[in-house]
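**Q** Just need the structure, nothing else, for what follows:
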Amino acid sequence: MADAIEQTYIEIPINLFFDTKEPIAIKDVIESLKGIEQLSKRVPELLHHLTGIEFGNYELAVSKIEEGSLDEIILLKFLEDPRLKQQLEKFKREHPQLTKAGYVTIGSIAILLLIGNAYTVLDNFLGNESQSISSSYNTNINITAQNLNLSPLQVEDAVKQTASHNRKKLVQNVLATTSPVAGHKNASIGIGKGDSTIKIPEETVGRVDFSANLNATNKDIPYEFVDMTVVTLNRENPNVGWQARIPSIGEKLLKLEFGEKINPSDFQFNPYYKVDVIVTYRNDIDHASLVAQKATVTKLYRNGESVASAEEQGDS
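**A** As a prediction, this is how the structure comes out:
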């Protein structure tokens, strides 16, 4: 029987460390490795957007887990082929600073960018808009741009393309990956060694809500004295079949409802109105922005004056 052909691999290491003075539970190390296993599935796509190199299938292996705070070294192992090898050698020649930067590799950079993006997505979803989280992410985008001879916008676009699908799963995987420092004081996350270290600093990690509820929720936002166009109405039933458009918030047709003091018959003769409304949005982490669902009219105006409600008209 002929000897089996031994497979050779091109290895791209991911070196991720957690700097903390507090003990790290074994269960969190296991959770972190599970998170990296899922998160790494996005790395070849992100590396392609950043470098132009087409990466194929890969295997994931744990190279080393070092003592101290926690230092995880993971290997992305791609089957070696002449095309990939030639492209990577060319990339190394054109970016010698990455070769000199110790453990800071393109694989580690990709993971850190995905972590920073997910923290930003989570922060925006929760409505916190933390300056520390956005600043840290922008700093690492700029560092990556300098290392790869790209513009910050090119790096940001590359991450967005990779992170745009199933954002909820991305955030879940990142929270699992970085769970070893959840709830720790003065803990940071980084890649590299010595002078080549790139970090997500203590203040940023401290502002991440590791226990956040990622399920979609509704959010009501009031608007006063805005234009509204009634597109579909139902004279027989004020509760069903009404749709409207509010140009100041977009062209989407919204389900139209009426507050308890609003008379729907006031909206049956002319499609254009000035109103106060409460717009209900769907806050879904898988969407980059709030998605408007319905509008509830709370006040109607004619000639700039508020129209009396049906109840008020009956009392007069």
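
**Q** going forward, measure contacts between C-alpha atoms and count neighbours the same way
**A** Will do.

**Q** which residue ranges form the helices in the stretch 151-300 of the chain?
**A** With helices called from DSSP state H, counting those that start in this stretch, the stretch 151-300 of the chain shows them at 152-163, 167-177, 202-206.

**Q** Of those helices, give the one that comes closest to Y58.
**A** Closest to Y58 of these, according to C-alpha to C-alpha: helix 152-163, at 17.3 Å.

**Q** hey, which helix is longest across the chain?
**A** The single longest helix within the chain, with elements called by DSSP state H, is helix 106-125.

**Q** That helix: what's the following helix or strand?
**A** helix 131-148 (DSSP states H and E).

**Q** Quick check: the gap between Q87 and E45.
**A** According to C-alpha to C-alpha, to the nearest Å, Q87 stands 16 Å off from E45.

**Q** actually I10, sorry about that
**A** 16 Å.

**Q** Then T162?
**A** Look at T162 and E45: by C-alpha to C-alpha, they are 6 Å apart.

**Q** repeat for F125
**A** Following C-alpha to C-alpha, the distance that separates F125 from E45 is 24 Å.

**Q** One more: I106?
**A** Following C-alpha to C-alpha, the distance that separates I106 from E45 is 12 Å.

**Q** With V279 instead?
**A** 38 Å.

**Q** I'd assumed N140 was in contact with L113.
**A** Yes. Using C-alpha atoms under 8 Å, L113 is in contact with N140, at 7.0 Å.

**Q** Those two: which has the busier surroundings?
**A** Neighbour count, other C-alpha atoms under 10 Å: between L113 and N140, L113 has more, with 24 against 20.

**Q** re the thing from before, of I10 and E45, which one has the most company?
**A** Neighbours were counted for I10 and for E45 using other C-alpha under 10 Å; E45 has more, 21 against 16.

**Q** What are the boundaries of the strands in the stretch 201-316 of the chain?
**A** In the stretch 201-316 of the chain, the strands defined using DSSP state E, counting those that start in this stretch lie at 217-232, 243-245, 254-258, 272-283, 291-302, 305-306.

**Q** Next, the structure of the following sequence, for comparison with the previous one:
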Amino acid sequence: MPLAQTGDLVAAAAQAKSAVAAFNVITLEHIEAVITGAEAARSPVILQISENAVKFRYGRLMPLAQAARASAELAAVPVALHLDHVQSDELLRQAADAGFSSVMYDAARLTYARNLAATKAAAEWGHAHGLWVEAELGQVGGKKGEPPLDAHAPGARTRPLEALGYVRDSGVDALAVAIGSSHAMTTRDAVLDHDLLARLSGTLDVPLVLHGSSGVPDDELAAAVRGGIAKVNVGTALNIAMTQAIRAYLTANPDAVDSRRYLSVGREAMARTVTELIRTVRAGVPDADPVPIG
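**A** Next up, the predicted model:
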């Protein structure tokens, strides 16, 4: 089916008091696994390509983007493309032509004033080119190899009144909030600040996004959706599933050389993870209407 629009999927999820899952992809196997897992869950899904993934692919966006787009158009559920954690204005300006309907512009490394100015400029450019724009306020941690922040570390949280002014002045369409999760977690033991999430949800009139969801246990994730999170970002969980499955296969088959054998095992493991996480997100609001799939 035609590519879905990220903004439409997130708006539908927010209206249903649910959330749409967004998965970061690095290889074609990731892309196929996300779509297969979403089809098994009968759920819309967002494919995300990060700036770091583009750097891994020799700095070229189009090969992976075109693979994602072609795969999405063959899917049995709505699939949107999202360009994630973009710091490069040059990369931002490739988004619309590459089939993306949304971008997360990441200026969180900057001071508040510079963050706001850069994000406002990105949002204005994005809106002029048909892009839904997400931003981040409050350090999530764990990016670029630095240790994940403690859930109670100074600067690790998003302040509601500051966020209100930031959203108003920047013009972004959604805000990723720091409420205790962290990027690149390999254990699922993050404890979220649900009181803070309630204040953020009550203060802001844009959809809220949870980054670092791989490290959030099922009950915490479900509670976050009930508390107002409308988009749930997942990346590391797929890499863990793929790596563990391939490692187990190669341990059991030390003479294996056909990459299709172990890549298929890894792909299947990722697809199962996608289905399970989507069902966890949906379980957060069992009485809500499902996000429409067509």
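
**Q** Need the TM-score from the superposition.
**A** Overlay of the two chains. TM-score (TM-score structural alignment, normalised by the length of structure 2): 0.24; 117 aligned residues with a C-alpha RMSD of 6.3 Å.

**Q** could you pull out the strands for the stretch 101-250 of structure 2?
**A** For the stretch 101-250 of structure 2, applying DSSP E, counting those that start in this stretch gives strands covering 102-105, 132-137, 174-177, 208-210, 229-234.

**Q** Mind naming the longest helix for structure 2?
**A** Structure 2, longest helix under DSSP H: helix 259-283.

**Q** which residues are contacting that one?
**A** 18-21, 29-30, 32-38, 40-41, 43, 218, 221-222, 225, 237-239, 241-246, 249-250, 290 (C-alpha atoms under 8 Å, 6 or more residues apart in numbering).

**Q** Please find the angle between the direction vectors of it and strand 229-234.
**A** Angle, helix 259-283 of structure 2 to strand 229-234, by axes from the mean of the first three to the mean of the last three C-alpha atoms, to 10 degrees: 160 degrees.

**Q** Quickly note the distance from I26 of structure 1 to A176 of structure 1.
**A** On the measure of C-alpha to C-alpha, I26 of structure 1 and A176 of structure 1 end up 13 Å apart.

**Q** Looking at these two, which has the bigger crowd around it?
**A** Applying other C-alpha under 10 Å to I26 of structure 1 and A176 shows that A176 carries more neighbours, namely 23 against 10.

**Q** the helices in the stretch 1-150 of structure 1, which residues?
**A** 26-39, 43-51, 82-94, 96-100, 106-125, 131-148.

**Q** out of these, deepest packed?
**A** Counting by mean count of other C-alpha atoms under 10 Å, helix 106-125 has the highest mean neighbour count of the helices of the stretch 1-150 of structure 1, with a mean of 23.

**Q** Show me the contact partners of that helix.
**A** Contacts of helix 106-125 of structure 1 (C-alpha under 8 Å, 6+ apart): 12-16, 39-40, 43, 46-47, 76, 98, 129-130, 133-134, 136-137, 140-141, 144, 159, 163, 167, 170-171, 174, 190-192, 200, 208, 283-285.

**Q** Look through structure 2 and tell me its longest strand.
**A** Ordering each strand of structure 2 by length in residues (DSSP state E) puts strand 79-86 first.

**Q** After it, heading C-terminal, what element do we hit next?
**A** helix 89-92.

**Q** Buried ones in that following helix, by neighbour count?
**A** Neighbour counts over helix 89-92 of structure 2 (16 or more other C-alpha atoms under 10 Å) mark L92 as buried.

**Q** Around D195 of structure 2, how many other residues sit close by?
**A** By other C-alpha under 10 Å, neighbour count at D195 of structure 2 equals 11.

**Q** now the one 5 residues further on
**A** Neighbour count for L200 of structure 2, taken as other C-alpha under 10 Å: 22.

**Q** The residue nearest to it when sequence neighbours are not counted - how many residues pack around it?
**A** Nearest-residue entry for L200 of structure 2: P160, 5.2 Å, with adjacent residues in sequence omitted and distances by C-alpha to C-alpha, 6 or more residues apart in numbering. If you count neighbours by other C-alpha under 10 Å, P160 of structure 2 ends up with 20.

**Q** wait, doesn't P160 of structure 2 sit right on D195?
**A** No. Here P160 of structure 2 does not reach D195: they are 11.2 Å apart, not a contact under C-alpha under 8 Å.

**Q** and the closest residue in space to A224 of structure 2 that isn't next to it in sequence, how many residues sit next to it?
**A** The shortest distance from A224 of structure 2 to any non-neighbouring residue, by C-alpha to C-alpha, 6+ apart, is to H194 (7.0 Å). Around H194 of structure 2 sit 17 other residues, with neighbours defined as other C-alpha under 10 Å.

**Q** Perfect, that will be all.
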